[in-house]
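Peer 1: sequence-free structure coming up:
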């Protein structure tokens, strides 16, 4: 009789040989880590997410061509993010954790929180927002939910992975401030708030260095600055050179290399080019992950409650829908009205994107069936209207004519438009943001015979809406997962009051977008030329009109905002209070947003930036005080000279808003700045030196003694009114002798800098 009790894992890597330790740092197969049978170390399974469990039955392939076990397909991030609701997102995460645990999978590969730099990114449907705060807060909620069930997550794709074309080689060339403030900030929030078990490094290079080989990214920033305690795993095939990557802090290479890179690690240790301690650390992190998964294995047993999880998917999908426009109260639909349902997506739903995140759903709702359940089969008529499959050879004119005839005969037309599956996928980017011309032609024809037309969109990233001024109602349905058809009907008929809001701006045209001139690799490099001005930050700074702004979303009720107050608490955070009232006739939910700005700032800043938000449910007529906290660290900018986060002191304007351009209440709060941390050098400007509390008075006194007003123009031949300080302010202090002569010899400058940089008591 054989004892089936697993051998306890070793207390440390000291029990393992060099070869065994190296073997732990790469996969055994596509989805499994390597075991070490001698030491009782089992393999663990990791598998794709992020909006459902994609556990393949046999073999494996990263892009999801193989068959997968059925699992609940929740709304992808493009939809779920539009809920702005951490409680809902956490519950979805918990459900994902349960399904992952039932299938004995140790780590679900997600969430993805990369910034939507451009609507052209083919994988935007897997990402939450154009804003790092939304991405970080909701990403942390997902991680907490999933990991509460004893399975791990893999925060991805770290970092600056904002396009698909040439993603395995191209370099994302980003200046320090936008890299820190936009592209890394969401990752930092999730790591510090939720400690994902793993972080997945991306394929691309960052400023010329592969993410998998970057010690600054994987060790200095991720571990030393943010305190990450888990394991770094590569994206599948993201390792360029294994020895430099393990030295940089990339612990686990996936998938299997057939032992080749394990041998490279062993050889590097033996020839002295790699410290064995580096291998010990990486192997130890793999062992820690195995321990975590083993500690909870088998604690959640099946079978899966398919009905309950489908109901949650429907709730989440309903909360993801964004009502963009509703003129004349055409929505919600009258349940006694006759409805013409037009568009192939009503019968063949587009509910997720293509690639490694494709889920095999447990069931799939169709909007056509769900609309008929509300309106009655006798009041529901359907016309395909257009084709979405290349294999569909139906005549476009005939389909359009049939749809128009149907629309003319019904009280209201609900037209389902969207992007075909081939338009959005992992691995390649979109070329434009336009809906297919065939669909736009159909909509024009329907509007001619029935102005009571509602458009329902199915898309994984924003699309241009040239019809926005001619259609009375537009419902942004995103990709809603397996229950999206039912959720869409719930919203159309008022069973669910829409509360979703945009987490990405809908532009009028592609040429208006921030990365329009710099999206896509040129000679292997992608220049992030828009800097800090991503998404709404760009449109506000340029004062550009948009189709619908970031944060926008309507309801079947209305909300009034009271006066706002803002105060600094003992912990340095800013507490914002505002009373919200549901002034309509039905219960609803409002996403309250807080934006801040600093008009007196000495550094370049966006017009305003999102710093807090809350999702608030209110009954008709109900009022509630909403309290939101703006973290002090979220007010900080990345000080390049000091190489540190710095809170600039001053009077901050706090806008409480229904969208980034619908500002409802304003308060001002005085925030004390951080102490001067930037050391002075010979390259520091004269203005910076004069602003320094120690060096400034010394320099001003010296200059006053030289020439009787060198900087105020009193002895100058310059025209009246010319500001000499402004003219000379950018002059490096190390070269001031050129204008000050013997009054500022090099040794005096060095003494001045030493005094300024000395510790102050």
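Peer 2: Received it, and whenever you're ready, just let me know what you need. On a predicted model such as this, the values are computed, not experimentally measured, just so you know.
Peer 1: alpha carbons only for contacts and neighbour counts from here, please
Peer 2: Fine.
Peer 1: looking at the protein, which helix is longest?
Peer 2: For the chain, the helix with the greatest residue count under DSSP state H is helix 276-296.
Peer 1: and the next helix or strand past that one?
Peer 2: Remark: after helix 276-296, the chain's next helix or strand is helix 306-320, criterion DSSP states H and E.
Peer 1: identify each buried residue in that next one, please.
Peer 2: 309-310, 312-320 (16 or more other CA atoms under 10 Å).
Peer 1: mind giving me the packing neighbours of the helix or strand that comes right after it?
Peer 2: Next along the chain after helix 306-320, taking DSSP H and E as the criterion, comes strand 322-326. Contact here means 3 or more CA pairs under 8 Å, 6 or more residues apart in numbering; DSSP states H and E; on that basis strand 322-326 packs against strand 473-476.
Peer 1: which residues are in contact with the longest helix of the chain?
Peer 2: 9, 12-13, 18, 21-22, 24-25, 41-44, 106, 150-152, 197, 230-231, 246-247, 249-252, 265, 269 (CA atoms under 8 Å, 6 or more residues apart in numbering).
Peer 1: ok, now stretch 150-160?
Peer 2: 97, 100-101, 105-115, 143, 146-147, 172, 179, 183-184, 187, 196-202, 204, 206, 211, 235, 292-293, 296-297.
Peer 1: presented hereafter is structure B, for comparison with structure A:
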């Protein structure tokens, strides 16, 4: 075979190399884009080993705490994916009001007005542009999942993270945050809503126990989540640190299984807040799909629980399918993130437009008494 045959008759060198690489790239049945995300996820699942399944349901540390895998993008969280089957890592960055913890991936990220400020515009389009900008800059810095989307209601005005949330009204909060996440999802990132649920204060956040009846939850805090989920259909929900009626939120069967996955028909995956996982079997039974940022419970302990039949293989498979389905439905597999240069001028313009629209004064045009 001569040089021309190797490179492809008459093809430019670069094009020929690309053609050869494409021809050599492995193909899988789940690469068929005409299949649904659920079908593609189940096809991948059939080929996975137990160790590969366990590897997909936990993180691998975060900067400054552990030595990160070589494939890490330096963000707040990482799952390694399944390289053998063409499933890429999930690279996560905090991005509540702009991309943060972006390590050396980019020298610039737009600092947006607070979520609370953007919510004050009462304009869903502003929220959408907010999320779209975040997702665009995430992808340019090599990430495919955002850890933003806070929708906790303002119950404690001294809460240290109120600026990340969307106020005290469930209709407004759910509508604005839903549109923010919709803007993220449509840029092919895994969008995330947090912190589920009744997570309304930072002081004692690991130990506080929110005592609240089910009807009150459904008509307030959970209503905001329900509205946001209905608008954006995000791929991930982050459960919170606190306890709710005696059980940690990340191992709370009522919150995760009965309401979120049952009543709300959420088909994405639930990941823990960072170090918010407290058990293997109990959390798994309750509906937690992924531990972050490490593998203290969803690594060797979860594998042993499966081997000892304390956790069924079907239950583990459900966790895995939800993660895979999220990757397919969000487009992160078909449209992988590629690093580039952030458009600084565009970021300034979007941030200024959102800020200007947030400075509003609402009034009643009609009054009861003249």
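Peer 2: Received it, and whenever you're ready, just let me know what you need. Source: prediction; values computed, not measured.
Peer 1: next, the TM-score between them, please.
Peer 2: Between these two chains, after superposing, the TM-score reads 0.81 (TM-score structural alignment, normalised by the length of structure 2); 320 aligned residues with a CA RMSD of 2.3 Å.
Peer 1: now which of the contacts of stretch 150-160 of structure 1 would you call buried?
Peer 2: 97, 100-101, 105-115, 143, 146-147, 172, 179, 183-184, 187, 196-202, 204, 206, 211, 235, 292-293, 297.
Peer 1: in three-state terms, label the alignment partner in structure 1 of residue 193 of structure 2 for me.
Peer 2: For residue 193 of structure 2, the aligned position in structure 1 is occupied by residue 155, per TM-score structural alignment. Three-state call for residue 155 of structure 1 (DSSP: H, G, I helix; E, B strand; the rest coil): strand.
Peer 1: for residue 639 of structure 1, see how far away residue 155 of structure 1 is.
Peer 2: Counting by CA to CA, to the nearest Å, the gap from residue 155 of structure 1 to residue 639 of structure 1 is 26 Å.
Peer 1: ok, now residue 284 of structure 1?
Peer 2: 35 Å.
Peer 1: tell me which of the two has more neighbours.
Peer 2: residue 284 (21 against 18; other CA atoms under 10 Å).
Peer 1: can you tell me what the more buried one aligns to in structure 2?
Peer 2: In structure 2, residue 284 of structure 1 lands on residue 321 (TM-score structural alignment).
Peer 1: count of residues packed around residue 263 of structure 1?
Peer 2: 14.
Peer 1: now do it against residue 250 of structure 1, distance only.
Peer 2: Taken as CA to CA, the span from residue 263 of structure 1 to residue 250 of structure 1 is 16 Å.
Peer 1: repeat for residue 99 of structure 1
Peer 2: Counting by CA to CA, the gap from residue 99 of structure 1 to residue 250 of structure 1 is 28 Å.
Peer 1: pull the number of nearby residues for the corresponding residue of structure 2 for residue 261 of structure 1.
Peer 2: Mapped onto structure 2 by TM-score structural alignment, residue 261 of structure 1 lines up with residue 298. If you count neighbours by other CA under 10 Å, residue 298 of structure 2 ends up with 29.
Peer 1: host element of residue 298 of structure 2?
Peer 2: Per DSSP H and E: nothing holds residue 298 of structure 2, as it lies in no helix or strand.
Peer 1: kindly report the same for residue 188 of structure 1.
Peer 2: helix 185-194.
Peer 1: which elements pack onto the helix or strand that that helix is followed by?
Peer 2: Toward the C-terminus, helix 185-194 of structure 1 is succeeded by strand 198-201 as the next helix or strand (DSSP H and E). Packed against strand 198-201 of structure 1 by the contact rule (3+ CA pairs under 8 Å, 6+ apart) you find strand 152-158, strand 231-234.
Peer 1: the stretch 651-761 of structure 1: strands as residue ranges?
Peer 2: 662-671 (DSSP state E, counting those that start in this stretch).
Peer 1: tell me where it has helices.
Peer 2: 686-691, 695-705, 724-728, 737-740, 746-757 (DSSP state H, counting those that start in this stretch).
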